[in-house]
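S.K.: Sharing a model that was predicted from the sequence below.
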Amino acid sequence: MLILEYKAVVKKSQAVAINEAILTSQFVRNKVLRFWMDNRGVGKKELYQYNTQLRAEFEFVKNLNSHACQASVENVERAISRFFDNCKKNRPGKKGYPRFKKDSRSVEYKTSGWALHPTRRRITFTDKKGIGELKLLGKWNINTYPVELIKRVRIVRRADGYYVQFCIKIDATCESRTSDGEVGLDVGLEHFYSDSNGHHEENPRFLRKAEKAIKHAQRRIYAKEKGKNNRRKASWRYARKHLRVSRQREEHAKRLARCVCKANAFVAYEDLNVKGLVRNRHLAKSISDVAWTSFRCWLEYNARKFDTKVVAVAPHYTSQKCSNCGNTVKKGLSTRTHNCPHCGTVLQRDVNAAINILLKAKNTGGHPGINAWGDVSSTNVGGNTCKSKKRR
């Protein structure tokens, strides 16, 4: 599934209509979820029947395209299925009980409710919300794909405006690699990653570099009077700075993952529990800033694209074990050099761990990366997904 994203040129009246459509989609989702909570045991059929009742009862719901309402029901259905699957598998911790949405930022249309202009540079939304025709800005050429392959159209609201996403169903195409090497990756905070060949990739620290400007923008919000336009504008400036940082992280992870998979036939990396690591209040900000999860996600995607095998291995004792003789050499986090007293091997700590990760993956097989492509679902609207997303 390919996602093409365009910036939309939106008038004030159209922005109001889009926001109304987003709120209506959120309303349908929350009402259907409440119906499921109050009537345990109801199935998929009953959820869609209740959606039909909502369209008959509320005029503003009827004005939204019927397929957009169905997409909101699909969101609830997937959330319920995921919750029950986690319960059946006895997943440790929270099982992901479905929750209400209070700040939705997107509305999703399926195969109706929209029409592309013959030039494919404009799109018209034909439901009764009054969105009308939107001009699309972007260099990607959607003319190369038949309209029949467009399975979803989303309108996403972000801090810097509105975007239109086209979800196109196409088969994956493999590209040739430049070489057939093998590499182990040890991610960290000092370096973004260190590989088994001795290369250290610099950690860009996007949030740390922008933190001063972000804090200044945040202070300017509270300097404005509540309920005034100046306060709202200050909030938008603050949100745009965070959006820029998140995009920098995503593009950086995407670029590095592509380079790694293009140059290697076998890639081993750590199977880290990032959710558990960010509970450390001293390192939470730095761990979030380095974006390990996004990097792993793009590794799995590019592995499919370049026919590269990626394997995740448990990180236990990869830093303590000597990569040459296999003996354990205990060291604290402040010790950055691995110096083995048994065989005399001297390596940078992270390089030693990367070699151990590669050896462990080749010996045990690890956990091969899965769900590298997956299916586009309504639950991923507007989010940073691992699928091929092209932006302007």
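M.R.: The structure has been received and is ready for your questions. Residues are numbered from 1 along each chain as shown.

S.K.: CA atoms for contacts and neighbours, from now on please.
M.R.: OK.

S.K.: Please enumerate the helices of the stretch 1-150 of the chain.
M.R.: For the stretch 1-150 of the chain, helices defined by DSSP state H, counting those that start in this stretch occupy the ranges 12-38, 44-57, 59-63, 66-88.

S.K.: I meant the stretch 251-392 of the chain, not that one.
M.R.: Ranges of helices within the stretch 251-392 of the chain are 274-277, 284-290, 292-305, 349-364, based on DSSP H, counting those that start in this stretch.

S.K.: Take the helices of the stretch 1-150 of the chain and write them to a markdown table, including distance to Val187 and mean neighbour count.
M.R.: Converted to a markdown table, those look like this (distance: least, CA to CA, whole Å; neighbours: other CA atoms under 10 Å):
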| stretch | distance to Val187 | mean neighbour count |
| --- | --- | --- |
| helix 12-38 | 38 | 19 |
| helix 44-57 | 43 | 15 |
| helix 59-63 | 48 | 17 |
| helix 66-88 | 29 | 19 |
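
S.K.: try it against this one:
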Amino acid sequence: MLVFEYKAYGKSNQFLAVDEAIKTVQFIRNKAIRLWMDGGAKSCYDLNKYCAVLAKEFPFANQLNSMARQAAAERAWASIQRFYDNCKSKISGKKGFPQFQKDNRSVEYKTSGWTLSDDRKSITFTDKKGIGRLKLKGTRDLNFYQPDQIKRVRLVKRADGYYVQFCISVDRTETLQSSGNTIGLDVGLASFYTDSNGLEVENPRFYRVGFVAMKRAQRLVSRKVKGSSNRIKSRIKLGRIHLKISRQRKDHAVKLARCVIRSNDLVAYEDLRVRNMVKNHCLAKSISDAGWYQFRVWLETFGRIFGRITVAVEPRLTSQECSSCGVIVKKSLSTRTHTCQCGCSLGRDHNAALNILTKAIGTTGHVGTSVLDTVNAWGDKPSTSVGENLSGQGMSRSQESPALTNQAASGERV
């Protein structure tokens, strides 16, 4: 699935209609959540039927396209299903009980309620909300895809304007020659990551850089009278600063992940639980600013696109264990150099990256096989977690490579 995003241009009354559609989606979702709380819905099908009841009862709900109403109900059921899954898996802490929404910023259409122009440079929304025709500006060309490949169209409101997103049903794959390289990555705060070759990538710290402007904008918002037009303008200015920081962080993660994946046949990284790590209030802001999880998501995404192997390694003792002899050398967070009695002296993060790569190779048996054999063996799910059953991670026994089977049975490492 590809998602193309375009900036939308139109008149002020059209964007007021978009705001009205977004509020209607929020209303339907909250009504669906209330129905489930009262015991009136047991499945997503029940919520879809309830959309027709709301359309008859409320004229403004009837103005929204029927499939857009169903998409709003599906959002409600997604939050309910996530709550059920968290309860079944018995995760620690709060289970994510569905909450009523008060800041919805998007409306989603399916295959009806909109039409694209012949030149793919404008879109017309045909429901009774009165949005009409919006011009599209972006860098992606929709002429390569047929209208029936577009499964969802989403209108999104952001601090700097309105955007149209197209969800296109296409499997994106690209073929690359084998590079013969494997790499382990240890993410950190001093540097964004240190790889097993000793290379350190600087941590950009976008939030820290923009903190001064953000603090000034926040102070201006707090000085304005609530409900005034000046306060609204100040909030928009503050929102644009936050939006810029989030875009910078995403751009950094995408470009860096793409470069790493294209340059290596196997990429190993730590299977970090960022949600638990941010409970440390001394480091929470810096950890969130680094964007480790977003970087991991894009590593796995590009690994799937380019047919590379990505392996999530259990991070336990990767910083304490000596990469040369395997002896555990205890050290605090302030100790940035690993020194072992065997004579090994490396940077702490470099040593951890070597251990991460060693664990990944010992699990996947990647070294000694071609990239094509490895992709065929692992199927179409390139990311694995070390220590889990491989047959449950997308690998079919009928597709398993004999070379990998022999290596896994003997524990051979090259």
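M.R.: Structure received. Remember, it's a predicted structure, so these values are computed and weren't measured experimentally.

S.K.: Which one, of the helices of the stretch 251-392 of the first structure, ends up nearest to Lys7 of the first structure?
M.R.: Evaluated with CA to CA, the helices of the stretch 251-392 of the first structure place helix 292-305 nearest to Lys7 of the first structure, the distance being 23.0 Å.

S.K.: tell me which residues in the closest one are buried?
M.R.: Within helix 292-305 of the first structure, the residues that qualify as buried are 292-305, counting by 16 or more other CA atoms under 10 Å.

S.K.: just to revisit the earlier point, got the helices of the stretch 251-392 of the first structure as a markdown table, with distance to Gln320 of the first structure columns?
M.R.: A markdown table is the format used below for these (distance: least, CA to CA, whole Å):
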| stretch | distance to Gln320 of the first structure |
| --- | --- |
| helix 274-277 | 19 |
| helix 284-290 | 21 |
| helix 292-305 | 21 |
| helix 349-364 | 8 |
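
S.K.: what's the closest of these to Cys343 of the first structure?
M.R.: helix 349-364 (13.7 Å).

S.K.: want to throw the helices of the stretch 1-150 of the first structure into a markdown table with distance to Leu136 of the first structure?
M.R.: As requested, the helices of the stretch 1-150 of the first structure are arranged in a markdown table below (distance: least, CA to CA, whole Å):
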| stretch | distance to Leu136 of the first structure |
| --- | --- |
| helix 12-38 | 14 |
| helix 44-57 | 30 |
| helix 59-63 | 24 |
| helix 66-88 | 21 |
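
S.K.: how about these, which one is nearest Glu225 of the first structure?
M.R.: Between Glu225 of the first structure and those, the shortest separation by CA to CA is 23.5 Å, and it involves helix 12-38.

S.K.: Superpose on the second structure and give me the mean offset of that closest one.
M.R.: Its matched residues in the second structure lie on average 0.6 Å from helix 12-38 of the first structure after superposition (mean CA distance after the TM-score superposition for the first structure).

S.K.: I'd like the distance from that helix to the chain centre, please.
M.R.: The chain centre lies 22 Å from the centre of helix 12-38 of the first structure; the measure is CA atoms, centre = their mean, to the nearest Å.

S.K.: what's the answer for stretch 222-241 of the first structure, then?
M.R.: Between the centre of stretch 222-241 of the first structure and the centre of its chain there are 27 Å (CA atoms, centre = their mean).
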